Structure formats: C-alpha cells, structure tokens
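Undergrad: Structure of the sequence below:
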Amino acid sequence: MPQIGTTERAVRLGEVPVLSANGRYLVFRYFFGDLVSGTTPNNDIYLIDLVTKQIQLVSVSPTGNQGNNYSSTYDSLSISADGRYVAFASDATNLVSNDLNGETDVFVRDTLTGTIILASVSSTGVQLGANTLDFNLSPAISANGQFVAFQSQANNLVPNDTNGDDQDIFMRDLSAGTTLRVSVNSNGEQTRPWNIIASADSRNPSISGDGRFIAFESNAINLDPRDTGVNNFDIFVRDRQTGQTRQVSVNSQGQVATGASLQENSIGYPTTTNGSSNPVISANGRYVVFQSGATNLVPNDTNDRVDIFRHDLETNETILISVGIDDSPANGGSSIGVSRNGAISSDGRYVVFQSLASNLVPNDNNNAADVFVRDVIAGTTERISVNSSGQEAVGGRAYTNSGDATISDDGRRVAFLSRSSNLVNDPFAPFSYSIYLRDRQTTDLTPPPVLPPPVFPQQQVTPSPSSSPTYNSGWVSNLLTAPSTANPFVAVNSIPTVTSSTGLSLPSASSAQAGAWWF
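TA: A predicted model of the protein is given here:
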C-alpha cells in the first residue's frame, strides 16, 4: 500500500526545527539575513506560522535590531503548546537592557505582544555569574509558557550552591518571579560526583506541560539510592509537588540501566557510549523517552546498538521504541536528536526519532539515517523522511541525511532536517540542510484557537557581577508592533502564495527569498 502524506520544504538552510504542540508554528535557527528585512547574517531564531506563512524574528532587541551575537549555537529550542512563547539561549547582550554578565543567557519571547524577558536569573533578579562558561543552556518551556527549565554551571542562582562548576538544572517561574534548583535528591541535597576529582553534571532538562515534572540526565551518584555509583549518565525525574527525585533509566522491574547509553556528536548521532541521554517527558508528565545502549532495559536486547526507550512513570513499565520489523532489534543506532523538545506527543502515544537502522520498515535501502514515528498504541513504525510519492530519501550522506525531528501532538505533522536531494526537487540539497515538513494526512489544517496567556509580572534584574543598582527591565518591546489577538503575527514580507496539495497556502517558488520558504 502506498504511503499516505505529503512532504514539503519549509526552510532551506534552517536548523534545529521545533514544532508547537498544535502543529501550527515552527521555530528554528537560521544564519543568513534574508528572512526579515534589515537583518544580516547571524545565528538568529525565527518563527513561522505554517497556516499564514508569516514569519517573525524572535531573537530581536528592544530597539528593533537583531541580536548582536549568536543565538542557540549549541542549544535546542523550545516553544509553548500554542506557539506563543519561545525559549532560547543567546550570547547577545542587547536583547534586554543592562545585560552585563557577558554570558550565554536564556530568554523567553512572547510572539503575541512582541516582548522578551531574561529567564536565567535568580529569585532576586541576579544574572548568572560571569565566567560561568555556559555554552549550552538547553532551555525547555512549559505548555503555557509559565515555567522554563535550563542547565547552568552558575553558582549564584540559588542559595547554597556549593558543588563548584558542576552543571545543575534550574527552573524559572515567570509568574512568581522565582528560580529553584531541581537537580537535587529527594532530601533536597545537591548533586555529588562519584569521586573527588570527577564532576556531577546535570543537563538536558525536559519539562511537563504544567511544570510539575522535570526530566534530566545526570552522572551524580546521590540522586537515587538505586544508582550504582558508576560515572555514567542516567535519566532522572524531579516531581516538584512531592519533592521526589527518581531514576527512570530502569527496566520494568526497577533495575537500573547496565551497559552504556549514547553520547552524541554535534549532529546528534552515535559516537561513543557512556551514560543515558536526551530525556524527553510527555506534556501529561507520565512518559519519558530517552536513548540508551543499556542491555537490560527490555528482554532480548542483543543488538549492541543505542536504542530508544519509553518509561511509564505510573506503571514503571519500560518499552522499546526503536523496534524493527516483527519486533526484531534494530540493526543500527538510534537517537532522539537535537530537536528533542518535540520528540513525544503530550499523551506519550507518538515518539519521533532518527536511526541508521535499515530494518525498522520494509525497503529501507538508502544506507543513511532516517526519521521514524512510532505509534505505541497501534504498534506501528512509519518512516517520515520520504517524499510525497513515498520514495525514501537519497543523495545525502550517512550520519547526516535526515534527523532532528519534532512532532505535533496529534502525530500528524513532523518537521525534520535533511540533506536528501529527492524530498523536493532540489539539486543542491546534499550540500546543505533544509527543514522539511511531513504531513501524514492530506486534509486541510484548521487553525487552532489562541489560548489565553498566563500573567507574568515585570522582571527585576540585577547585573552580575556588578555593584550596579537593581533595575526594572519590564517586558521590553521589539521591532514589531504588538498585534491583536485575532492576528498575532505581522507579515514582514509580501509573498505571493499558491495552494499546495495539502490545502495549505504556500509561497510560490518564484517569490522565495534566497532559499527560504517552500519548493
């Protein structure tokens, strides 16, 4: 039976795509300054409304200029369920006033009102300390945009942070204006390394929709009594309501992972194995997916490859996601990828991942990484990195063909990166990445309603290190005039449109700027 669905190119040369849960908005990183007038080449963050095709610069300063340094160079992005709020990291110093720490910071942009706020501050508004050397803050935002989790080596965001330069996980409540550390054990103790010369780093947070649960990876030995004390990264979940922290890289009997788990290179593919990686928690807070080379998480795991697993926090069941045809082990390594914040649907039913395996679906003959969706309820695996005729991606390079995928809540839309030359008609594709959008159905997309926003107070921020007085940055305005709720985006380019086979209104090929947009 032919595969149903359509594949279109969303952005040529774009990177780190993340879909909103409702499937309408796509946030991504883009270097070339040709999407919004007045910008120059720089790693910036943009957002596209996939219904109206309107595009907005996210990493923009209070005075209307693009950020004066790179944004999310090493980081994932995160977007609220309705696409209104975008969390990202940036080295720019002009996104809010008086940003004096000279460090990578976390920002949250309200794309409805055109305001931006600094999120990586303490409860008293102190910026993370200078010389923190945080290159990767991995921000993750809750469904309504109220809570932002991130990682940092800073020791001045919460009291009694005395574990040196070890990375911790923090959560900022933008409504309450408070910051707390979540990488602590059930007794509230900070992380401890396995020996005195090692570090106890916690990283890659993922947050549930209501902000109650935060999943993260850590090589600390004191977060769960079951931890064996080996210097491997494991997966943990912190419940802010009960104060419990527990390890979830365990099998269904509660035994901790043995063997090793993925460490990935810059594009998210397996290199060596040493610790558990890339946890993603479902919006309902029940399921955590992660990648692992452990051999004891499920029975008969004999493929000697990194696999994808899903752990149920209610039943404690752990299942294999990257399963081959007839439930056989995958014959290639699998990864969640850089765009991990959108790797699982809110109810945990759909999981998207990338894999070098050739036995997950029939007729996988391209000898390259592909994108797959696992439907846990139906027990099916579908390859996503195909063109609208169902042909597999070709023309890319092994380890760099297709990946970094993110999925909408209903499992219908998947955005991913690829260098393939045949997903659309593009002879230059093998030489550079493009972002593609796969619609697994063919009916029209009905725009979802705009959700009511949470109420955030004005932000009090104190520069650090500095003896300067505390100032009130408020919610600074950006380049765009604050739009109405009926039309939350301002078109920055006038681009003719045509109608695609999906029923979406897409820009015509002749009007596309420098590789942006479709076709």
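
Undergrad: When you work out contacts or count neighbours from here on, use the C-alpha atoms and nothing else.
TA: Will do.

Undergrad: Which of the helices or strands spans the closest residue to Leu320 other than its chain neighbours?
TA: Residue nearest to Leu320 in three dimensions, not counting chain neighbours: Phe309, with 4.6 Å by CA to CA, 6 or more residues apart in numbering. Element membership for Phe309, per DSSP states H and E: strand 307-312.

Undergrad: which residues sit against that strand?
TA: 248-250, 286-293, 317-322, 330, 333-336, 353 (CA atoms under 8 Å, 6 or more residues apart in numbering).

Undergrad: Buried ones from the residues you listed, can you make that a PyMOL selection?
TA: Those of the contacts of strand 307-312 that count as buried under 16 or more other CA atoms under 10 Å are selected in PyMOL with:
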select buried, resi 248+249+250+286+287+288+289+290+291+292+293+317+318+319+320+321+322+330+333+334+335+336+353
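
Undergrad: now, which of the contacts of strand 307-312 lie within strands?
TA: Of the contacts of strand 307-312, the ones assigned to strands by DSSP state E are 287-293, 318-320, 334-335, 353.

Undergrad: what number of residues lie near Asp375?
TA: 17 (other CA atoms under 10 Å).

Undergrad: dump the residue contacts of it.
TA: Applying CA under 8 Å, 6+ apart, we find Asp375 in contact with 349-351, 381.

Undergrad: give me that answer again for 10 Å
TA: Contacts for Asp375 (CA atoms under 10 Å, 6 or more residues apart in numbering) come out as 321, 348-352, 381-382, 411.

Undergrad: repeat for Ile48
TA: Shown in contact with Ile48 (CA under 10 Å, 6+ apart): 10-11, 19, 24-28, 54-57, 83, 489, 517.

Undergrad: Most neighbours among these, which one?
TA: That'd be Leu19 among the contacts of Ile48, by other CA under 10 Å, with 35 neighbours.

Undergrad: before we go on, could you also do this sequence so I can check it against the first one:
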Amino acid sequence: MRGSSKRVSGRRGRGALSAAAVVCVITAALPGAAWAGTSDGTHGADARAIGVERLSVAADGTQANDDSTDVSITPAGDRVVFASFANNLTPGNTGRNDRVFVRDLTTGENRQFGGPAMAPPMLSSDGQVLAYLAPRFDSMALYQNHLSLGWSSAYTCSLLSCEASMGASERHQAFSVRFRYPEQNQRVEVSRPDTGELQTVDVIHNTASIRPSISGDGTRLAYQDGGEQDILLWDWADNSVTYPIEGPDRAAELVQLSDDGSKIVYLSGPDTYVYDVASGTTQQVPGVKGVAIDPTGRYLLHTPSGTTGPAPLTLRDLQTGTDETVTDGPATAVIDSVSAGGRSVVFRSTAEDLVPDDTNGKADVFLRTLR
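TA: Have a look, this model is predicted:
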C-alpha cells in the first residue's frame, strides 16, 4: 500500500496488434425458456415478467446436457453471454468442448461461437461485439466477433497471459499484458476509438491479475496493483493515473468500474466500498462482499462477507439502502451481471428449484427480473 495519494502520467505509445483467424458462428432460434412466475409470452427484454428464467436451454427447449459457466448481461438487458460444455444448445454441435453462447433476449435467438474461453466471455456495452480470451499457438488471444456485421478477428496479447475489458464497441478495449523479461511486470494498453492508437500505462510492482475494468465510452479504466494492493484509475483526457483511490494505508481489491465510469467498487477487509469518481468520496457497505455494480453505479450485487464460493445473492440500492433477494440459494455471479437500473441480474447455480422441471443435475445460468 502506498502511503500517500499521487497522480502520475503513463506512457503514450502506438502499437499494432496482430490479427488472425476467423471464428465459426452457428445460429439457432430458441423457444421461450421455463419461468418461475408469470409471463406475457414475449421475448422482449422490456416486457419480461418479474421472476426467474433459465437461459441455458437447448434449441428445442430441453435442458442443457452439461454444465454452463458464469454469465454476463448488457446494460440494456437485451443480450447475455456465457460458456457451456453442453453439446445440445445449438444444432450440429456434437463435441464436448467448452463453447461460448450469446442469447438475444429480445428474439430468443441463441448463437454459438468458438472456444474454449479461458475467462468469462464479454459483450461490449452496446451488445454488438463478443470477446473472449482463448489460447492461440503459444500465446493468448482476444477473439472478437461482431454480432451484426459478421466479422471476426483475434488479437495476440501476451506470451504468458492477458486480461481484457470492453466498453461500448470493439474499439473500446483494455488489455493487461504480462511480460516475461526483464521482470514479470505488466502494462495496460487502451485502444483509441477513432484511430486505434494505444495509450500504454506501466504497472511497476505487479505480477498478479490487475482485473482491468473500462467504462462504456472507453475514457476511464480502473485496475489494481496486486503487489501494492492499491486501486488505480486511468483517465483518457490527460492520460494520467490517480492512485490509490482507496486512500493510504489500506489494502484493496478491485471489483468493477461502473459502465458509466462514475463508481468504482472495491473490497477491503470484511467490507465493500463504492468510490465516487466525481466527488472523490467513498460509501462503505459493511459486512458484504461486492460482486458487481449496475451500469449506472446505483445498484450493488453482493454476497455475505467472507464468501469464497457459491452463496446467496442480494441487490442493494445504494441510494435508499434497501436490499432485494436475487436468490437465497448458492449461486455465483461475475462483473457485468446487472443490467441498467438493477432491472435484471444473471447468475449461475446448481439449484434445482429455481424453475420448474430442472432435473439435469447440471450448473445452469439464470436471469432474475426484479422490476
């Protein structure tokens, strides 16, 4: 932990990322999934009834035949992305490999992409671009697929490992690249929306995950220095880094920067903290472990403090202090699991009582509509 607040400038640099293979896409229409509640029979994201819906269902409406992994949702709540080992979610998939699936909640369409994903797959804030990390030769690559235009690409990002975060479009990306030599330091590269120019910030002390989290418009990036246990905030306007945002003499772990760039959620001790970027003030949420924040920075998804595995999920309105139960059984969720305004939350669970006729004995992904 650093002893005082500092503001430093990172290096600005240009870089070209290598493009590579095209990823195959398979498309299939899905019927409505089972609901634990009433539904008006439509697929529209704005017309969904309050209740729980299972998203990892096969093309004919039957249950997935293998486990699905963590799931995220767009700010508009119209698309979700998850990975699954199931081979019956789309026609023609006879393998048992991990694949990435994007479900359009407006049309019920399910689309399958390549894999295996080495981390939870991501959708850009506008829902147009899918990205996921996967091996490529002796490196890692960030694979991207434009869901409307149909193009696909892969960007090699590290010989050892890399992390990524996406904003509103394919141009709003953040890369964390770990170098083997001369030291196991990392750097953060943020691509410029109009020219593709890279702004580069070195992470001097870090050899662990930096958990990059970029705002939807690509103008702010939060990340952590694991070596110093600090949270840092990078700003596009003057290519500067502010740290530590948690203040001196406190260990912190980054959770997420809200999509609008207004709030940073981090963990410290048994509590969660929500930092307001504009005012520089921090709201303490005692006794809970923050998991994600909605795109507006108002709704915090959390589990009980000290949780290390599946646990009940609760959504807190940070303005009113009120809580809503998402699920009272064991579940897991990742960043970007809450849609704007806290309307919907997506999560993974092995519970068999969330929707009717859940008898596959597998981990499924679910959507809880709260309002």
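
Undergrad: my guess is Pro205 of structure 1 meets Phe170, correct?
TA: Yes. Using CA atoms under 10 Å, Pro205 of structure 1 makes contact with Phe170 at a distance of 8.7 Å.

Undergrad: between those two, who's got more neighbours?
TA: Applying other CA under 10 Å to Pro205 of structure 1 and Phe170 shows that Pro205 carries more neighbours, namely 32 against 25.

Undergrad: what's the burial count for the residue nearest to the more buried one when sequence neighbours are not counted?
TA: If the residues on either side of it in the chain are set aside, Pro205 of structure 1 comes closest to Phe216, at 4.4 Å by CA to CA, 6+ apart. Residues lying near Phe216 of structure 1 (other CA under 10 Å) number 34.

Undergrad: okay if I get the contacts of Asp375 of structure 1 as CSV plus secondary structure and distance to Pro507 of structure 1?
TA: CSV is the format used below for those (DSSP: H, G, I helix; E, B strand; the rest coil; distance: CA to CA, whole Å):
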residue, secondary structure, distance to Pro507 of structure 1
Ile321, coil, 37
Gly348, coil, 34
Arg349, coil, 33
Tyr350, strand, 30
Val351, strand, 30
Val352, strand, 28
Thr381, strand, 32
Glu382, strand, 28
Gly411, coil, 25
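
Undergrad: Going by neighbour count, which of the residues you listed comes out on top?
TA: With neighbours taken as other CA under 10 Å, the top of the contacts of Asp375 of structure 1 is Val352, carrying 35 neighbours.

Undergrad: now the strands: where do they sit in the stretch 301-450 of structure 1?
TA: Applying DSSP state E, counting those that start in this stretch to the stretch 301-450 of structure 1 gives strands spanning 307-312, 318-320, 334-335, 350-355, 370-375, 380-383, 402-407, 413-418, 434-439.

Undergrad: closest to Pro448 of structure 1 out of these?
TA: strand 413-418 (14.2 Å; CA to CA).

Undergrad: Just the buried positions in that closest one, please.
TA: Result for strand 413-418 of structure 1 [16+ other CA under 10 Å]: buried residues 413-418.

Undergrad: picking that back up, next, give me the two most distant ones among the contacts of Asp375 of structure 1.
TA: Gly348 and Glu382 (16.2 Å).

Undergrad: re the thing from before, closest to Gln153 of structure 1 among the contacts of Ile48 of structure 1?
TA: Comparing the contacts of Ile48 of structure 1 against Gln153 of structure 1 with CA to CA places Phe28 closest, at 25.5 Å.

Undergrad: so what corresponds to the closest one in structure 2?
TA: Under the alignment by TM-score structural alignment, Phe28 of structure 1 pairs with no residue in structure 2.

Undergrad: Need the three-state assignment for Phe28 of structure 1.
TA: Going by DSSP: H, G, I helix; E, B strand; the rest coil, the secondary structure assigned to Phe28 of structure 1 is strand.

Undergrad: Would you confirm that it contacts Asp75?
TA: No. Applying CA under 10 Å, one finds Phe28 of structure 1 not in contact with Asp75, separated by 11.1 Å.

Undergrad: ok so, going back, out of the contacts of Asp375 of structure 1, which ones does structure 2 keep as well?
TA: Among the contacts of Asp375 of structure 1, the ones whose aligned partners also touch in structure 2 (both residues aligned by TM-score structural alignment, their matches' CA atoms under 10 Å) are 348-352, 381-382, 411.

Undergrad: between the residues you listed, which is closest to Thr113 of structure 1?
TA: Gly411 (29.1 Å).

Undergrad: What does that closest one correspond to in structure 2?
TA: Aligning on TM-score structural alignment places Gly411 of structure 1 opposite Gly297 in structure 2.

Undergrad: how much space between that match and Asp217 of structure 2?
TA: Gly297 of structure 2 is 15 Å from Asp217 of structure 2, where distance means CA to CA, to the nearest Å.

Undergrad: separation between the counterpart of Ala311 of structure 2 in structure 1 and Leu47 of structure 1?
TA: Alignment note (TM-score structural alignment): Ala311 of structure 2 maps to Tyr433 of structure 1. Distance from Tyr433 of structure 1 to Leu47 of structure 1, counting by CA to CA: 18 Å.
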